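Novice: The following comprises the amino acid sequence and a computationally predicted model.
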Amino acid sequence: MKKTLIFFLIIILTACSNKIATVNPEKTLPVETNEVLSSYPYPLVKWNNVFYSLTTEENIEVNEPIGEISNYSNDDTNKGSTPDNSSNFYQKGTKLWSIKDFDTNEAIAVEYEPNKYVKAVLDQVDK
């Protein structure tokens, strides 16, 4: 009876652990970590096969509409297959704008509320 009780306690304690096993790329052995393994580190928008990271800059002058978010996902397990016109922060239908005196390869604007825009700057090219 004691052995059964000890066995169940061990199972319960290991199942309730908040440690996550990950693979150490140098040794391919599991390592324990408390970090979250999903979720982008910051808000992103993908437009024209380019990733843009959001800034806090809001006082920007927009030029013309260039598109809208057609895909929302915060699943970052395969960033390379993220479809165009996507965001991990803004919902489907959010409008994207060019910014006056900026090339769209450098920065774009995201309309987060009617007539309110936030600047998104080049993050990386999706290859």
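Specialist: Arrived safely, thanks for sending. Note that this is a predicted model, so its numbers are computed, not measured.
Novice: Only C-alpha atoms from now on, for both contacts and neighbour counts.
Specialist: Noted.
Novice: Give me the longest strand you can find in the chain.
Specialist: For the chain, the longest strand by residue count, based on DSSP state E, is strand 116-125.
Novice: for whichever strand or helix holds residue 111, packing partners?
Specialist: Element membership for residue 111 (DSSP states H and E) is strand 107-113. Packing partners of strand 107-113 (3 or more C-alpha pairs under 8 Å, 6 or more residues apart in numbering; DSSP states H and E): strand 95-99, strand 116-125.
Novice: Report the inter-axis angle for the longest strand of the chain versus strand 95-99.
Specialist: Counting by axes from the mean of the first three to the mean of the last three C-alpha atoms, to 10 degrees, strand 116-125 points 80 degrees away from the direction of strand 95-99.
Novice: next, the one to line up against it:
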Amino acid sequence: MNMALHIPFSSFTLAFKSTDTPNVYQCMTFGGFATSNAQYLPENGVIVLKQAPGTEDLPLPSPVLLDCHYRLAEILNASGMGNVIDEHWRRWGELKATVQHTLQPNGDSDLGNLLRTALWHRVRT
């Protein structure tokens, strides 16, 4: 997969919806998919998975996993949970960078924010 498509695929803004034909998928894009990446998708939006020369001994991607990925993309995008999770990971990254993996000896650490972000036991949308 082209690297320009790998990132949106891994962030669930691009998914492949199965068709009635084995190894043929409809490209589905969701909010957050950069329109500049559309140039890497087929014009008709249909992708056909086939073996590359010299890789005949390697299996094609699992249809079950691709279907699972597509369904997760639909749920995450329709519910807005994808944005909630992205925001959580962004906050966690910022927090780790600011506390540098330690608590301040003088007690200045925002322990409440650290625990809220780190434990994230409930999601409110």
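Specialist: That came in fine, so what should we check first? For clarity, every value in this text was computed on a predicted model and none was experimentally measured.
Novice: What does the superposition give as a TM-score?
Specialist: The TM-score (TM-score structural alignment, normalised by the length of structure 2) is 0.23; 47 aligned residues with a C-alpha RMSD of 4.1 Å.
Novice: picking up where we left off before, so for residue 12 of structure 1, which of the helices and strands packed on strand 107-113 of structure 1 sits nearest?
Specialist: strand 116-125 (43.6 Å; C-alpha to C-alpha).
Novice: Tally up the residues packed near residue 70 of structure 2, please.
Specialist: The local packing of residue 70 of structure 2 (other C-alpha atoms under 10 Å) involves 22 other residues.
Novice: quick one: it from residue 3 of structure 2, how far?
Specialist: 19 Å (C-alpha to C-alpha, to the nearest Å).
Novice: before we move on, back to that, could you list every helix and strand in contact with the longest strand of structure 1?
Specialist: strand 50-54, strand 107-113.
Novice: export those strands to a markdown table and tack on mean neighbour count and distance to residue 124 of structure 1?
Specialist: A markdown table is the format used below for these (neighbours: other C-alpha atoms under 10 Å; distance: least, C-alpha to C-alpha, whole Å):
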| stretch | mean neighbour count | distance to residue 124 of structure 1 |
| --- | --- | --- |
| strand 50-54 | 21 | 5 |
| strand 107-113 | 21 | 12 |
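Novice: Please name whichever of those is nearest to residue 64 of structure 1.
Specialist: So among those, strand 107-113 is nearest, using C-alpha to C-alpha, at 9.8 Å.
Novice: what is the orientation angle of that closest one with strand 95-99?
Specialist: 140 degrees.
Novice: State the helix or strand in which residue 5 of structure 1 lies.
Specialist: Per DSSP H and E: helix 2-15 holds residue 5 of structure 1.
Novice: that older thread, residue 62 of structure 1: which of the helices and strands packed on strand 116-125 of structure 1 is closest?
Specialist: strand 107-113 (6.9 Å).
Novice: Would you mind getting the angle between that closest one and strand 50-54?
Specialist: Using the same axes, to 10 degrees: strand 107-113 of structure 1 against strand 50-54 is 60 degrees.
Novice: neighbours of residue 5 of structure 1, just the number please.
Specialist: 10.
Novice: ok, now which ones touch it?
Specialist: Contact analysis of residue 5 of structure 1 by C-alpha atoms under 8 Å, 6 or more residues apart in numbering lists nothing.
Novice: so how far is residue 53 of structure 1 from it?
Specialist: Relative to residue 53 of structure 1, and taking C-alpha to C-alpha, residue 5 of structure 1 is found at 52 Å.
Novice: again, but for residue 9 of structure 1
Specialist: 46 Å.
Novice: next one: residue 99 of structure 1
Specialist: For residue 99 of structure 1, the distance to residue 53 of structure 1 - C-alpha to C-alpha - is 15 Å.
Novice: what's the longest helix belonging to structure 2 packed up against?
Specialist: Longest helix in structure 2 by number of residues, with DSSP state H as the criterion: helix 81-99. With contacts taken as 3+ C-alpha pairs under 8 Å, 6+ apart, helix 81-99 of structure 2 sits against helix 63-79, helix 111-119.
Novice: I appreciate the help and will end here.
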